[in-house]
Structure formats: structure tokens, C-alpha cells
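*Asks:* Coordinates for the following, if possible.
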Amino acid sequence: MHLENRTFDELQVGDSAELKRLCTFDDLLIFANVSGNHNPMHIVDPDGPGPREPVAPSMFIGSLVSAVLGNILPGAGTLYRRQLLDFSDRAHAGDELLSRVRVTGKNEAEGTVTLATEVRRVADDVVIMRGEAVVEAPREKLSYDDEDLPGLLVQRHRHFEALMQLAEDLPPLPMAVVVPEEEKALGGALLAAQRGLIEPVLIGARAKIEALAEAGGCDLSGIEILDEPDHAAAARRGVALVREGRAGGLMKGHLHTDVLLRAAMDRDRGLRAGRRLTHVFVMDVPGLSHPLLVTDAAINISPDLSCKMDIVQNAIEVARAIGIDPPRVAVLSSVETVNPALPSSLDAALLSKMADRGQITGGYVEGPLAMDNAVDMGAARTKGLGESQVAGRAEVLVAPNLDAGNMIAKQLTFIAHAEAAGVVAGATAPIVLTSRADDETARLASCAVAALHHRWLEGGSD
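*Replies:* Presented below is the predicted three-dimensional model:
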């Protein structure tokens, strides 16, 4: 947008200007970070002491006036001398606000201009703030194009907050926690229990678990502990609890993943349900308007077409379990066209056709798609895919192999600052594979996904 300032000589008493601004939750979080004012009255935190609808900080309201002064009237070159603020009402996230200034006087000797200032709530025309500004007006004429500032992404994991709220509305999921003999493994299970997500049964060396709890100040009152020092035996015991109906899910503690999965995949005493066990990451990516599922990044190294059918179907069911229904599934390759020399593109095309023929159900499946045109609508339209149900708006990304899937998930985590929850699907009950790198949010979200997936397995689509 082309902008031109008003010099001191051009300004006349009675001149006015105004700007409208929608106050958002992210505005308040950014202001809290920039200003250092972390008053819970102004920050969204459903579990904290602040209100559900946070109040906009008064100085944020005041800053809206400076936007009019610096951009329009007088505009570029304006410097503050003084600002009086009188607040008569409050604004909240979601309110559209109108900030207005009007010239009331000029001081030739000082080169200053006095302006009446106000901010109103547009919906009901209520005055939020009135005041007076004294500024040094520019003497030099400036004309410029208003170039976009670099964008900001708020690192706020709202999708996980919503998932945990959904899961907290369910009865706690009885969870067999296998070998919680490490601080994060035990602490994550106990925290999930405190949040009402799970009802843990701890399986491992009792002495180690109790010593760890005592050292960390954790209360084990009312929590069942099954003493089993051997990791493989503990894994089998956890699986047995699920088979007996005493647990609705399995959670990895401080043991090797293959030890736990070996027990879960045992043909006679495991948790097989007719499909391959596959891992699904559920990721909360800042700036993305929906959760993003990535599969398979943890179990199946080089899946063939038959395995990929199960990977896709399992991912669809996890997506539907957490409320994405029907999910849009992009089967990834390095290109969006079928290339006989590129096996991943052939598999993607076949999976897409299988979905068309009803061999894969419950979601839109399309491939091959490259990463850019799977998630970005601009890239999809550039490639002529704008009419696709999936391209540009994928909610599930199916990687061609474990290497690619793992790289996607870790790039999103460590570069895009995503949080990653995970669950193993395809078994008779959800299996949570936690990592030592997982923080509290990831562990809680994994338990939430497991609880929601368990409900899906119990009730299907009903």
C-alpha cells in the first residue's frame, strides 16, 4: 500500500484519521512475549488462573493509537512527546477495534502537534479509551510503499489443547505402562493420570519405581504396581493385561521399542487385529490450522504396497478418532506425476485408485503428491491441482518409507517447532511409543490420542 505523510505545515486543526484492527488471541500472546507482561488476565490458559476470554492489555489498546500516528496522521517521521490515556472499558480477544486521532492544536515554536485520541469497540460503538497525544510532526515530505513485515508464528499448540480437552471428557483409559523406570517415563504417566487421561498400571521393578517416585516427590498412592524386573517379561505382562480387558492401552516406558512391539505382535498372545502395526505421528504445527498426521516414521522400514494399504487405513482411523472426518490423505513422492522409474509414485497412484475402488475407506486418498503441493494450496494450483480434494490441504502425510517419514516428523519438530504425539495403530488397542526427547506436552497429547483412538476401536464410527 502506498503511504504519504502529512508534514507539520500541511496539518490543520480538525484533520483526522482512523484504523480498524481485529484483536486476536495471538496478538495478546505476542504482546505478552514482547512486553514481558505475563499477567494471566491477558493470556489464554484454560488450566491457569486467567479468564477463558482474556482481557486485552491496556497498553496494547494504546499501541493501536501509535499505529495511526506513525502510518497515517501525521505518518512517517512522527515521534511521540507525550500520551495521556484514560480507559473507560475493556476489550477482549475477538473484538474489532477502531482507533482514531484528530488534530486539536499546533505549536510552531516546538514543532509539535496535539491530537485527541480514542479507541472504540466496533460492535457496539463503546469507547474503550480516550486520551491526548503530543507528537513531533515531520517537517520533510515522505512517500513510501508499505512493504509487508516478516510474518510471526505463535508457538502455541492449540490443537493439542483441544485434543486433551476431548480426551479429558472421557473416562480415564486404563493404561499398562511398561517399565516406567526413568524420570520422564514415570512422570509422564503420573501427569497423564493427574489430568484424568489415563488410569496407569505400572509394570516394572517395584523398588526402582518407588525409589524414582520418592526422589521426584511423586505420589504413588492408589496406583497399582506389578513387580516385574525383566523387560521382556514386563512387556508380555502388559500385553496380557490388555488381552484380559484390565487395560485399554499399552504405553512404552524405559525399554527398547522392539522389546515392547515383539510382545504386542506375538501371533498367539499378542495384540494383532488383522493389519500390520503402523505408527502414526499426530503433530501440532504452529501456524497450521489443523493437526497434521505423519506415517509411518517409526516401525515399517521399507513397506511394500500391501503394508502401505494398512498404513493408510490405520492413519485414516486415527484421524477420524481425533475428529478429522473425513481426513485428506496425501501419499507422498518426490513428484506429483506417475513415473515408472520411481517406485514411490507407482505405489501412491495404486493406493489412490484402491481408495477410489473402496479397498481403502473413510477418507480422501490421493497420490502421488510432492510435499509442497500436498500442504500448500498455492503450490497445488501452480501444478494444476487446485480442484483436488487433497492437494494443498492434506491432513495426513504418508511417507514412502521410514527414512522419509522420520525426516519429515523431525524437521517439523526441530525446525518448525511442532509438538509430536504418537500412537501405534492396527492392534486391538492403542500403543503409545514415547521417546526420551518427548516433553510433557507430547506425552500428554499421546495419551489423549490413545484415549480417543481406544474409544474409536470400541465404538467404531458410531
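
*Asks:* switch to C-alpha atoms for all contacts and neighbour counts from now on
*Replies:* OK.

*Asks:* List the contacts of the most centrally placed residue in the chain.
*Replies:* The centroid of the chain falls nearest to Asp284 when counting by CA atoms, centre = their mean (2.7 Å). Applying CA atoms under 8 Å, 6 or more residues apart in numbering, one finds that Asp284 lies in contact with His157, Arg158, His159, Phe160, His290, Pro291, Leu292, Ala418, Glu419, Ala420.

*Asks:* how far away is it from Pro343?
*Replies:* Counting by CA to CA, to the nearest Å, the separation of Asp284 from Pro343 is 30 Å.

*Asks:* Second input sequence below; structure requested for side-by-side comparison:
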Amino acid sequence: MQFIENKTFDEINVGDSAELTRTLKSEDIELFAVMSGDVNPAHVDDEYASSDMFHKVIAHGMWGGALISAVLGTELPGPGTIYLNQNFNFLRPVGLGDTITIRVTVLQKDEKHHHVILNCVCINQDGDPVIEGEAKVIAPTVKVHRPRTQLPDVHLHESGARFNELIKATYELPPVRTAVVHPCDALSLEGALQAGLQGMIIPVLIGPTAKIKAAAAEFGGNLDNIEIIDVPHSHAAAETAVAVARAGKVQMLMKGKIHTDELLKPVVDKATGLRTERRMSHVFILDVPNYPKPLLISDAAINIFPDLQVKRDIVQNAIDLALALGIDMPRVALLSAVETVTPTIPSTLDAAGLCKMADRGQITGGMLDGPLAFDNAISKAAAETKGIQSEVAGQADILIVPDLEAGNMIAKQLIYLAGADAAGVVLGARIPIVLTSRADGVLSRLASAAMAQLYVHHEAGGTLL
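*Replies:* Below is the predicted model of the structure:
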């Protein structure tokens, strides 16, 4: 065990010194900005910093000051030290990758008050001083020898960052005419109108006009130049939306304040709906802290106990969406409880069958492996521990779950325990359906709309006008 120990006033001599060395990383700057609230663009904005006087991102000046404080509080004099005064001269900027040595040296001692004055200097890897100053402290008079506190791991996650990237990917694409089904509450209507303002969709609002206008009034939404198809209730809204889609007048559906089964009932009607030869399935896209890329999960909302053929469609739908999102060769992990094909666990047999279907060209565009347990699908360390040799294990883009219950639990756990942001879309019908949850905020709704817009354009091969 490491210990931390001070030097008492009586043990300190003029000329004594202590130092530590740190290399500036982007995480240091981000953590300091989070802690201090200092978001000066010279420190956190690459584009701005490149045109600033130093032409690069630099550390906050007090990052070096904090390191001087660390030496005083942990090394010399160490625990029990009371800071009285500190001055700094900032001589040079500290950039990413710079290695700084922080050194304090005793200059004077005051026996009467146990005051100690120390020279403080921070020197970069070239031997140039970047900060100079003096500190005045009260040195401890009692010896301290204690176990060194182990600091917690800190993981930085910019909430919404990947969803914002998804939205940015739509900026150069034409908007898609979208039937917004029964947008009679403020949240769903605001999401649709925001998607319209950002050029992702041309919203066609279908529902009772009076309720739509009342919802808009709740948040000051502007309905000027927005097409509204007036229908008496939610059932009629869903039926009308499907009819409009069958007529080719819209290329997407978006759920408003309506139950999912109520929306999907006219969609799946064999005679008048939007069914195709492929089974419809829902795909979650999750921005999970500590996972290095977006994670797609299917199916957690529509197919309860899918058989092998339905799973084939679920996999293909998810791959097609991943391709539309710009993932060149999506890695698909077929989840189960174990990594070996086990006759008593049906999901392992389905995984083996799906892999063979991919080998035979019945599933295209992705790289499949399974069965894989959840940990081996998303953690390289876990996969290596199990001795799993795979291009998918530990780096999955898509998780295919055994059934709806498993998928719903995984997605909700990642959202509510891991802090993931979630968006979702239904594929397999003639057009994609943005299927949001009542708990989804505006960003999730925009991300869902962005996914569907990208999918529409990808399927159209760039020919959509």
C-alpha cells in the first residue's frame, strides 16, 4: 500500500525541494473545464483555438497552479499544510502533449508562526519555465503518515454528442415528407417541428386540428405554412397516415401522442397497410457512455418471440440501417447466455443458423458472429479472457437479442443505469416509422428522425427529390 507522509516544520530545511511530473491530455482540460465551469474556447474549442494567438488548444492557466497546490499538499510540506498566499507569473502556454515538471523549493522559514515560503516553478519538456511564483504556507507541526487515498476512475461523456453528429449528417440532404401521426401533445409536436426547422422533414400533421393548435400554444410553436390534415381522433389519424403513405405522398411516418399498437394496426393490415415481404422490426440506436461508437439493438419493441426466419429479417433491417448511418461493414453480435452452440438453449441454435445464412448470402452487408454473451459482444477484454477469436466480439455495432424481453431489458438498463441516450425507428414496412417513447426528449426525437431520413435517402440511392 502506498502512503502519504508530510514534513513537519522542524524537519524542513531551506533548500529542500519536491516535484511531480504530468503530461497534459485532453481529458485534463475537459475535467478542469467541468470542475471550474471555465469553457473559454481557447481551452475547449479546436476550431477557435487554431485561429487564436497560440494556434492550438492550451491548458487553463490554473491547471498548472492546481498542480503546484498538489505538490504543497502532498509532498512538501504535505498533509496538514495551510495555504496562506500564492502568486503566479504565467510565462508560456501549455499545449496538449506537453510534459510539465512542477517543483517547489523552500526559500525561508519563520520560527514564530511556522510560516514557510517556497519558490514554485513549472518547467516544460524543453526546460523552459511556463509558470513561476511564490507560495506562503503554515507548515504542519504534527507528523502525518497515512495510506494514500485511491482516486476514483473518471469517465467523460458528452451527452448527445453522437446524436448531434447523426443530425449533422443530414444537413446536406433534402427533407423528407413525413406524416406525423396525432401530434397532440407539446413534446411530440415540438420534436416534429424542430425536425422540420432543421431541414430533416417536411411535417404533415395528421390529427384533430384544435388539439394540435392547443399543443403548439403550450410551447409557442409556429404552425404557419405547416400542412394539417384534420381528422377526429387517433384511430383516424393512423389510418389516414397509412393511406397517405400508400399514395406515395409521404416517405416517413412519425409517432405522435398515440399508442404504438394503435399506430401499427393499420400499417400491418394485409390489404391496405404498408407491409412488405420482410418482417417489420424496431431498432434502437444508443449512445452509451464508455462505448466507443453508437450501438444498435434489435428487436426490443415489436417481435416478441421471433423464430429463425423472423430473426433473419431483424438482422437484415438492422444492417441496412447501419449502412445508411455510414457504418461500412456492421459487426453483428448474436446474443445468448453462452458462446457455444447448445441444443438446450434455442438462441444459440438461431445464432448458428443466422451465421450460416450469412455465409450463404441470405443475409448481406454485415459481419455476423454468435452465439456471444453480452460481455463478449461489447468488451474485447472479456472476449480475450474467454479465448474468443472473432472480428465481431468486443466491437459489435449491432446486438441481436433472443427475444423482445431480453432486448427491452438490455436497452432500458443501458438507458437508466448507464446513462445512454436512445433513439429508435421501425423498418421493414414500405417506409420507415419513427417510433419514439413518451419519455423521449426532443434530442432523441430529432435523432430518430435523422436516422429515418438517412435511411430513406440511402434506400433511394440519392435519387429522392
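
*Asks:* TM-score, when you put one on top of the other?
*Replies:* Remark: TM-score between the superposed chains equals 0.87 [TM-score structural alignment, normalised by the length of the first structure]; 452 aligned residues with a CA RMSD of 3.2 Å.

*Asks:* all helices of the first structure, in order?
*Replies:* Along the first structure, counting by DSSP state H, helices occupy 25-35, 58-71, 158-168, 183-194, 206-216, 231-243, 257-264, 305-321, 343-356, 371-375, 377-382, 402-414, 440-459.

*Asks:* okay if I get the ones you listed as a markdown table plus distance to Gly105 of the first structure and mean neighbour count?
*Replies:* Below are the helices of the first structure laid out as a markdown table (distance: least, CA to CA, whole Å; neighbours: other CA atoms under 10 Å):
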| stretch | distance to Gly105 of the first structure | mean neighbour count |
| --- | --- | --- |
| helix 25-35 | 32 | 16 |
| helix 58-71 | 15 | 19 |
| helix 158-168 | 47 | 20 |
| helix 183-194 | 61 | 20 |
| helix 206-216 | 65 | 15 |
| helix 231-243 | 78 | 22 |
| helix 257-264 | 74 | 19 |
| helix 305-321 | 62 | 23 |
| helix 343-356 | 70 | 20 |
| helix 371-375 | 54 | 23 |
| helix 377-382 | 50 | 17 |
| helix 402-414 | 54 | 17 |
| helix 440-459 | 55 | 24 |
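
*Asks:* what about the counterpart of Asp403 of the second structure in the first structure, how many neighbours?
*Replies:* When the first structure is aligned by TM-score structural alignment, Asp403 of the second structure is paired with Asn401. Using other CA atoms under 10 Å, Asn401 of the first structure is surrounded by 21 other residues.

*Asks:* what's the spacing between Asn401 of the first structure and Leu115 of the first structure?
*Replies:* The gap separating Asn401 of the first structure from Leu115 of the first structure is 64 Å, by CA to CA.

*Asks:* With Met283 of the first structure instead?
*Replies:* Relative to Leu115 of the first structure, Met283 of the first structure is positioned 49 Å away (CA to CA).

*Asks:* repeat for Asn71 of the first structure
*Replies:* According to CA to CA, Asn71 of the first structure and Leu115 of the first structure sit 15 Å apart.

*Asks:* again with Pro326 of the first structure
*Replies:* Pro326 of the first structure is 55 Å from Leu115 of the first structure, by CA to CA.

*Asks:* what does Val126 of the first structure give?
*Replies:* On the measure of CA to CA, Val126 of the first structure and Leu115 of the first structure end up 20 Å apart.

*Asks:* Which of those two has more residues huddled nearby?
*Replies:* A direct count of neighbours by other CA under 10 Å for Val126 of the first structure and Leu115 places Leu115 higher, at 26 against 15.

*Asks:* Show me what the more buried one aligns to in the second structure.
*Replies:* With TM-score structural alignment as the criterion, Leu115 of the first structure pairs with Leu118.

*Asks:* so where is stretch 189-205 of the second structure in the first structure?
*Replies:* Stretch 189-205 of the second structure maps onto residues 186-202 of the first structure, going by TM-score structural alignment.

*Asks:* How far does the matching stretch stretch from one end to the other?
*Replies:* Taking CA to CA, stretch 186-202 of the first structure runs 9 Å from one end to the other.

*Asks:* cool, and stretch 132-143 of the second structure?
*Replies:* End-to-end distance of stretch 132-143 of the second structure: 29 Å, with CA to CA as the criterion.

*Asks:* which position in the first structure aligns with Phe305 of the second structure?
*Replies:* When the first structure is aligned by TM-score structural alignment, Phe305 of the second structure is paired with Ser302.

*Asks:* Hmm, I typed the wrong one, I wanted Thr348 of the second structure.
*Replies:* Aligning on TM-score structural alignment places Thr348 of the second structure opposite Ser345 in the first structure.

*Asks:* Equivalent analysis for Gly441 of the second structure, please.
*Replies:* If you follow Gly441 of the second structure across to the first structure using TM-score structural alignment, you land on Asp439.

*Asks:* and if you look at Leu253 of the second structure?
*Replies:* With the correspondence set by TM-score structural alignment, Leu253 of the second structure lines up against Leu250 in the first structure.

*Asks:* Quick check, that match in contact with Arg237.
*Replies:* No: applying CA atoms under 8 Å as the test, Leu250 of the first structure and Arg237 come out as separate, 10.5 Å apart.

*Asks:* OK, contacts around the match of Phe305 of the second structure?
*Replies:* Counting by CA under 8 Å, 6+ apart, Ser302 of the first structure touches Pro400, Asn401, Leu402.
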